[in-house]
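sharing a model prediction with you, sequence too.
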Amino acid sequence: MSERTRLTTVESVHESRSWLFTIEDEYGEEDEVILVPCENHVENGSTSSQPTAEDGVEAWINRCTHEAQRLDTGRGAAMRDGQLICPKHGSMFDTCSGYCDNGEAADTTLSSVDVTVDDGVVYLTDDDVSFAHEGDIDNGDDDDGPASTSHIGF
């Protein structure tokens, strides 16, 4: 590991349920990554809703394996019972392993990005990519909507 970039805290990811950021590969191509809670502990047969020191996060490319649908469109990812839900077809991916065992994306696994947690802080440690910025690829630079070539104003 040659370098690491501070992203956020485990606590922040667990509170917001996801954290979106953009990476850049060695060719300058951007991609989105989603940090999600990975709750490793179990109490009385079910996962506890309160994060502990044993809990962490995992980082996945923000794309369903079925049709390249974004899992987080910039407003947070849909999640239930430790699984990311694809908004298009409902396939569910385990937040800790990235594996999907149902729906259109069954028997596939999300592409991972290397992160490390050190004293509650999440760092990007993947040597194949670099941190571009927090948020989606557009980084919220959307204007008021699609451009129109029509002479009719709205």
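Structure's in. What do you need?

for the rest of this, base every contact and every neighbour count on C-alpha atoms.
Fine.

sec struct for residue 35, please.
Secondary structure, DSSP: H, G, I helix; E, B strand; the rest coil: residue 35 is strand.

in this structure, which spans are strands?
5-9, 19-25, 30-38, 42-43, 46-47, 56-61, 79-80, 83-85, 92-94, 99-100, 108-109, 115-118, 121-124, 129-134 (DSSP state E).

just put those strands in CSV and tack on distance to residue 70.
Formatted as CSV, the strands of the chain follow (distance: least, CA to CA, whole Å):
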stretch, distance to residue 70
strand 5-9, 20
strand 19-25, 11
strand 30-38, 9
strand 42-43, 29
strand 46-47, 26
strand 56-61, 9
strand 79-80, 13
strand 83-85, 10
strand 92-94, 13
strand 99-100, 15
strand 108-109, 15
strand 115-118, 20
strand 121-124, 20
strand 129-134, 16
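
identify the residues contacting the closest residue to residue 59 other than its chain neighbours.
Leaving aside its chain neighbours, residue 59 sits nearest to residue 35 (4.5 Å; criterion: CA to CA, 6 or more residues apart in numbering). For residue 35, the contact set (CA atoms under 8 Å, 6 or more residues apart in numbering) comprises 13, 18-20, 57-60.

state the distance from residue 35 to residue 43.
As judged by CA to CA, to the nearest Å, residue 35 and residue 43 stand 24 Å apart.

next up, a structure to set beside the first:
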Amino acid sequence: MSGYRLTTVETVRERGSWAFTAREGDADREVFLVPCADEPGGKTDAGATDGEDQPVRAWINRCTHEDQRLHREEVGAVTRGGSVVCPKHGSAFDTCEGSCDNGEAAGTTLRSIDVEVRDCAVFLTDDDLTYLYEGLPDDDGDDQGSASSSHLTF
């Protein structure tokens, strides 16, 4: 068993999401972790206390419809009913599968990143990525202040 230790499952659960930056080839990639709400012990299970029972998934931090961050430093990822919601158009991606069946991104799936939970900690196990640091790069303004066409309010 190998991999880079990222954070604890409890931290992801308490914050609702957790982001980091990694290197893939010559490019930096933003990645975020979310609890998988549809599995036993998932975020929707208020009684879950054991981190081993708290599955976590990792996704590239971009909406598949338009290049928008799903996890933002100031608010994290907005999750509702077992989905991560795009802050621009309101498309909802399943936290466990990454698939979207509504809105502008319907029929697409987020790119997954391999992670593993061991001893209540989350490890990056994706051979294509090298961990760089916790958090996201400074925002270059590409998606800040974008007018939302979603009916959802965050």
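Cool, got the structure. Note that the structure is predicted; figures quoted are calculated from it, not measured.

and the TM-score between them?
The TM-score (TM-score structural alignment, normalised by the length of structure 1) is 0.81; 135 aligned residues with a CA RMSD of 2.0 Å.

if we can go back for a sec, nearest to residue 67 of structure 1, of the strands of structure 1?
Closest to residue 67 of structure 1 of the strands of structure 1 is strand 108-109 (CA to CA; 11.9 Å).

which elements pack onto that closest one?
strand 99-100 (3 or more CA pairs under 8 Å, 6 or more residues apart in numbering; DSSP states H and E).

quick one: the strand it packs on to structure 2 mean distance?
Superposed on structure 2, strand 99-100 of structure 1 shows a mean distance of 0.5 Å to its aligned residues (mean CA distance after the TM-score superposition for structure 1).

tell me the one of the contacts of residue 35 of structure 1 nearest residue 135 of structure 1?
Ranked by distance to residue 135 of structure 1 (CA to CA), these are led by residue 20 at 5.0 Å.

that closest one - how many residues pack around it?
27 (other CA atoms under 10 Å).

pretty sure it contacts residue 134?
Yes - the criterion here is CA atoms under 8 Å, and residue 20 of structure 1 meets it with residue 134 at 6.4 Å.

now do residue 122 of structure 1 against residue 4 of structure 1, distance only.
For residue 122 of structure 1, the distance to residue 4 of structure 1 - CA to CA - is 10 Å.

the more surrounded of the two?
residue 122 (24 against 16).

can you tell me which residues contact the more buried one?
6-10, 57, 115-116.

could those residues be laid out in TSV, adding distance to residue 87 of structure 1 and neighbour count?
Listed next are those as TSV, based on distance: CA to CA, whole Å; neighbours: other CA atoms under 10 Å:
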residue	distance to residue 87 of structure 1	neighbour count
6	29	15
7	25	19
8	25	17
9	26	19
10	25	25
57	21	26
115	25	20
116	28	19
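
and the furthest pair within those?
6 and 57 (13.6 Å).

find the residue at the geometric middle of structure 1.
residue 34 (1.3 Å; CA atoms, centre = their mean).

how close does the residue mapped onto that one from structure 2 sit to residue 137 of structure 2?
Alignment note: residue 34 of structure 1 maps to residue 32 in structure 2; criterion TM-score structural alignment. For residue 32 of structure 2, the distance to residue 137 of structure 2 equals 13 Å [CA to CA].

for residue 122 of structure 2, same thing?
21 Å.

skip the chain neighbours and tell me the closest residue to residue 3 of structure 2.
Using CA to CA, 6+ apart, the closest residue to residue 3 of structure 2 is residue 125 (4.7 Å).
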